[in-house]
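J.: Sequence plus predicted model, see below.
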Amino acid sequence: MSFSTLFPALDTCTYLNTANAGVLSTSLQDWRSAHDADHLTAGSDLRIKHSSIFTELRHNLSLLFGAEQKNIYLITNFSSGFNITLDGLDRGHRFLLLTGDYPSLNYAVISRGFIYAEVPMCADLEDQILAAIETYKPSVFAFSIVQYISGIRFDPQFIKEISTTYPDLILIGDGTQFCGTAVFDFSSSGLDAVISSGYKWMLGGYGNGFIMLSDRLKNQLYQDRKNLNLPDTSILGERSNLSVIFEPGHLDTLCFGSLNQSLIYLQSLSLHNIERMSQSICGQARTALYDRGLVPQSLINRKSQSTIINLPLNSSMIERLASNHVLCSNRGSGVRLSFHFYNTRKDLDHLLSILDQKN
C-alpha cells in the first residue's frame, strides 16, 4: 500500500523522521483550509460552529487508548501537561528518573527542587530500575515509554509488574514517542498518567496534546484547590477545578480539530494495523542494520521494540544521507531513524544502498 498520495511529503524525500515530526495529510490540510475559511467569513461564530470539537476529541482519545473520557485533558504539548501535573503534586514526593531521558521531563522535576535519583541507561535497564525502586524507595517514577534517543521501549508487562509490586508508586509516562505506534489500553496499563504531544506519531500537527489520568492520581492533584469555588460565570459551564487548571482559557479549534481529524484517520486504519505495518518495516530495518554492525545485540534482544533506531554514523555518512534526501535527526551521539506505517521497503532499500557505499 502506498501512502504518498495522501502524504505528499513522502514523495519529496525518504522520510525517516516521524520521531521529529509526523507528516500532514492532504485530507487534514483540506479540513484546516475549510476551518480557516469559516473563520474568515464567520468571525466569532466559528467557535459556535466548532464547539463540539473538544468533546469529540476526548471521546475519540478515549476510544483509541482506553481511558475514561472524564480523565482526559487537552494540552498544547507534553511539556505543558507535565509541568501542570508536577505543580499539582505535593513537594514531598521522591522521584525516580532515567539518565538521558527527554530533557523536558527530567529538567521539569529537577528544577522544581524535588528529591530525585537517576538510573543510568544500560543493557539491563529494567533490572536496574527495580533495584533502584527497592533501595531508593521513590514515590513517583517518571519516564518516557519510548526513549527519544535510543528508541528503547519499555515492555507493557514490565510496567504492569512495577504497578502490581509497588502499588503506592505513581507511574507517569511520556507517551510522545509511543502514542500512535501501537495498541494501547490506558485503563489496564498500570500507569497513572500518560502525557503526549500530538505532532509526532499521531500526525496531528503542532500545538496539541493530551493527558490521561488514573482516578488515583487525579484525586491527588491540586489538593489545595479542591474546595475553591470557580468563578461564577456561565462560560465555564460544568467544568471542574482540574479542567480549568489543565485547560485554562480558550482552546484552539484549529490545533485540536487537527488532532481530532488525525485520530479519525488513525481509527480507520486501527492501531493494530498501524503497529503491524510499522513493526514489520522497522523489524526489517533492525535486522539489516544489525547485519551491518550498526545495531547492538542488546537492542535486538529486547522483547518490546519501538519504531526508532539510533545509528553510530560519522559526519561524512550523515552528510551523504542528507545529500541523498534521507530525512532523519541527529540525536545523542548518533543518527536517529524512525519508521511509521507509511514507510516502505523502498525507503529502507534506499537507506541501505547509501550506508553500503564504500566511498
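T.: Sure, I can see it.

J.: use CA for all of it now, contacts and neighbours both
T.: Noted.

J.: immediately after the helix ranked longest in the chain, which helix or strand?
T.: Identified as the longest helix of the chain according to DSSP state H is helix 271-291. Following helix 271-291 in sequence order, the next helix or strand is helix 297-300 (DSSP states H and E).

J.: name the helices or strands packed onto the longest helix of the chain?
T.: On a contact count with 3 or more Cα pairs under 8 Å, 6 or more residues apart in numbering; DSSP states H and E, helix 271-291 meets helix 297-300, helix 345-355.

J.: how does it look with 10 Å?
T.: If you count contacts as 3 or more Cα pairs under 10 Å, 6 or more residues apart in numbering; DSSP states H and E, helix 271-291 packs onto helix 253-269, helix 297-300, strand 308-311, strand 334-338, helix 345-355.

J.: how about CSV for those, with distance to Glu161 added?
T.: Shown next, in CSV, are those (distance: least, Cα to Cα, whole Å):
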stretch, distance to Glu161
helix 253-269, 29
helix 297-300, 21
strand 308-311, 24
strand 334-338, 28
helix 345-355, 36
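
J.: Could I get these in JSON lines, plus columns for distance to Phe114 and mean neighbour count?
T.: Compiled in JSON lines, the helices and strands packed on helix 271-291 are given as follows (distance: least, Cα to Cα, whole Å; neighbours: other Cα atoms under 10 Å):
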{"stretch": "helix 253-269", "distance to Phe114": "32", "mean neighbour count": "20"}
{"stretch": "helix 297-300", "distance to Phe114": "32", "mean neighbour count": "13"}
{"stretch": "strand 308-311", "distance to Phe114": "31", "mean neighbour count": "23"}
{"stretch": "strand 334-338", "distance to Phe114": "31", "mean neighbour count": "23"}
{"stretch": "helix 345-355", "distance to Phe114": "44", "mean neighbour count": "15"}
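
J.: put this beside the first:
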Amino acid sequence: MLNNQKDLFNLPDDITYLNCSYMSPMLKSVAEVGVRALYGKEDPTSVKPEDFFKNISALRAEFAKLINAKSGNDCAIVPSVSYALANVAKNLKAGHGNNIVIADEQFPSNVYAWKELEREKGIELKYVSAPNVKEGRGKLWNERILETIDSNTKMVATGHVHWADGTKFNLSAIRERADEVGAILVIDGTQSIGALPFDVQKFRPDAVVASGYKWLMGPYSSGVAYFGEYFRDGRPIENNWMNRLNSEDFRNLINYQDEYQPGAIRYEVGESANFILTPMLTRAIQQINEWKPENIQAYCKNLTAPFLNELQNIGIIVEDEAYRAEHLLGLRLPEHMVMEDVKKRFDAERIFVSIRGNSIRVSPHLYNGKADLRRLTECFKVSRPA
C-alpha cells in the first residue's frame, strides 16, 4: 500500500488541490529533468546523433510497460490527443452507410476528428447519451452503448472513464461487441491511463492515446499513443525524417526512403526527440510505473470512501462503485443545493476542483490526504439549507 507522496511535489501548503484531471502538479524529479535539459542546449556538442533515438526509445519503452504493450514499437510520441486521432481518422476504413458510435459529451478532441469524417465521407455519428437517472446511471449508459453498436458500425470511440464525471466504461464488453460486428475500438485514455490500470492485452484496443500533462504527470504539449494491427500499414498525417526507415543513419538521410519505421512509429510527430519534453515525460511515467496504477487506485479509494459515505448521506449523488473510477469522481448536487453557493465556498477555502456541467469533478492523487477530503466535505455541509 502506498503512503502519501506529497513530499515529492512542490504544491503550496495553503491550497487543497483535488484537480489532477485538469492538470497534474509537477513532480520535483520531473522539474529537475526539465531544468537540466533546458540548460543542456547551452553546449550543442553534448547532443549526439544517437541521443535523438535514445530519447524516444526510452519514452516508448516506459509507456509500453505502463499499458502492457508487447513492444515500444507499438507506441508513438504525439503532441496531443487530436494529433493521434487525426491519424486514426485518416486510416479508418469506412464510408457512406457506416457509423461511428461515441459516448456523448466526451472531450471535443474525441469528437471533432469524427465530425470531419461525417462531413467528408458521409459516415453517421451515433452519440450515446447518459440516462437521466439518479441510480444505475453508469450501468444503463454502458448498456445503451452496447445496444447502439450494429452491423454498420466501423468504430467505437470512447474513454475508459468519462472525462467530466468519471463514469467507467466496460471496455471488455465493448470490445467483445465490436468484434461481433467487425468494428475497431479507439480509446482516449487521457483521464485514466496513469491512475487506472489499462492493459492492451486485456482490452485489445486498436488505438489508444493519452495526453501527458494530466495523469501521466508530465509536461504540456506531450503525449503518447498506441496503434494496433489495424494501423500497421497505414499512412501518417505527417511525413518527417525520423518516421522513415533507417533514419538513425545520419550519413544516408539523403537516400530518401519510401518505407516507414516499423510498427506505430510511423505515426510519430516530427521532432519527437524533443530534448526537454520527452525526457520529462519519460521520468514522469517511470515514477508511475514505480507506484503502479493499481496502487494509485487503492490509495484514492481508501482516501475517499468514508467521505463519499458522508456526502451521500446529505444527498450528494455518486455513481455506483462498479461504474466509477476512484481517481475521478463526479459529484452531483441534490435539488436543495445551489451550484454557485458550493463554488463560492470552494473559492473561499481555496479548494480546487472542476465544475463540468451539473457535475463537480473531484480528482485526488497521492499528494492528497484526509484533511483535504475533510475540507471538501465540510463545504457541502455548510451549503445545506438550514
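T.: Right, received. Where do you want to start? In this text, all values refer to a predicted model and were calculated from it rather than measured experimentally.

J.: Please state their TM-score.
T.: TM-score for the superposed chains, counting by TM-score structural alignment, normalised by the length of the first structure: 0.88, backed by 351 aligned residues with a Cα RMSD of 2.8 Å.

J.: start and end residues in the first structure for stretch 357-372 of the second structure, please.
T.: Matched against the first structure by TM-score structural alignment, stretch 357-372 of the second structure falls on residues 332-347.

J.: ok, back up a step: out of the helices and strands packed on helix 271-291 of the first structure, which is closest to Asp174 of the first structure?
T.: With Cα to Cα as the measure, strand 308-311 is the member of these nearest Asp174 of the first structure (15.3 Å).

J.: matching residues in the second structure for the following helix or strand past the closest one?
T.: Using DSSP H and E, the helix or strand that follows strand 308-311 of the first structure in sequence is helix 315-323. Counting by TM-score structural alignment, helix 315-323 of the first structure pairs with residues 340-348 of the second structure.

J.: Between the helices and strands packed on helix 271-291 of the first structure, which one is closest to Thr165 of the first structure.
T.: With Cα to Cα, the closest approach to Thr165 of the first structure among these belongs to helix 297-300: 25.8 Å.

J.: hmm, who's touching that closest one?
T.: For helix 297-300 of the first structure, the surrounding residues in contact (Cα atoms under 10 Å, 6 or more residues apart in numbering) are 122-124, 150-153, 283, 286-287, 290, 305, 309.

J.: from those, which is closest to Gly190 of the first structure?
T.: Closest to Gly190 of the first structure, out of all of those and judged by Cα to Cα, is Arg153, at 15.7 Å.

J.: all helices of the first structure, in order?
T.: All helices of the first structure, identified by DSSP H, fall at 26-42, 45-49, 53-65, 78-87, 103-111, 125-136, 156-165, 215-220, 241-246, 253-269, 271-291, 297-300, 315-323, 345-355.

J.: Including distance to Ser338 of the first structure, could the ones you listed go into TSV?
T.: Listed next are these as TSV, based on distance: least, Cα to Cα, whole Å:
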stretch	distance to Ser338 of the first structure
helix 26-42	22
helix 45-49	37
helix 53-65	22
helix 78-87	19
helix 103-111	19
helix 125-136	22
helix 156-165	21
helix 215-220	32
helix 241-246	31
helix 253-269	18
helix 271-291	8
helix 297-300	15
helix 315-323	14
helix 345-355	11
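
J.: Quick one: closest of these to Asn71 of the first structure.
T.: helix 215-220 (7.4 Å).

J.: Which positions within that closest one qualify as buried?
T.: Buried residues in helix 215-220 of the first structure, defined by neighbour count with 16 or more other Cα atoms under 10 Å: 217-218.

J.: what's the answer for stretch 66-74 of the first structure, then?
T.: 66-69, 71-74.

J.: cool, and stretch 111-126 of the first structure?
T.: 114, 116-119, 121, 126.

J.: Same question for stretch 88-98 of the second structure.
T.: Buried-residue list, stretch 88-98 of the second structure, by 16+ other Cα under 10 Å: 88-89, 91-92, 94-95, 98.

J.: show me the contacts for Leu311 of the first structure.
T.: With Cα under 10 Å, 6+ apart, Leu311 of the first structure has these contacts: 150, 289, 293-296, 330-331, 333-337.

J.: Ser363 of the second structure versus Trp215 of the second structure, what's the distance?
T.: Distance of Trp215 of the second structure to Ser363 of the second structure, computed by Cα to Cα, to the nearest Å: 10 Å.

J.: hmm, back to that, between the contacts of Leu311 of the first structure, which sits nearest Asp224 of the first structure?
T.: Ranked by distance to Asp224 of the first structure (Cα to Cα), the contacts of Leu311 of the first structure are led by Ser150 at 39.2 Å.

J.: Alignment lookup: the closest one to the second structure.
T.: Counting by TM-score structural alignment, Ser150 of the first structure corresponds to Asp165 in the second structure.

J.: for its match, what are its contacts?
T.: Contacts of Asp165 of the second structure by Cα under 10 Å, 6+ apart are 318-319, 324-325, 328-332, 354-363.

J.: Kindly report the same for Asn229 of the first structure.
T.: By Cα under 10 Å, 6+ apart, the neighbours of Asn229 of the first structure are 240-241.

J.: Can you report how many residues lie near Asp7 of the second structure?
T.: Asp7 of the second structure: 10 surrounding residues under other Cα atoms under 10 Å.

J.: Glu118 of the second structure now?
T.: Using other Cα under 10 Å, Glu118 of the second structure has 18 other residues around it.

J.: swap in Thr14 of the first structure?
T.: As a burial measure, Thr14 of the first structure scores 22 neighbours (other Cα under 10 Å).
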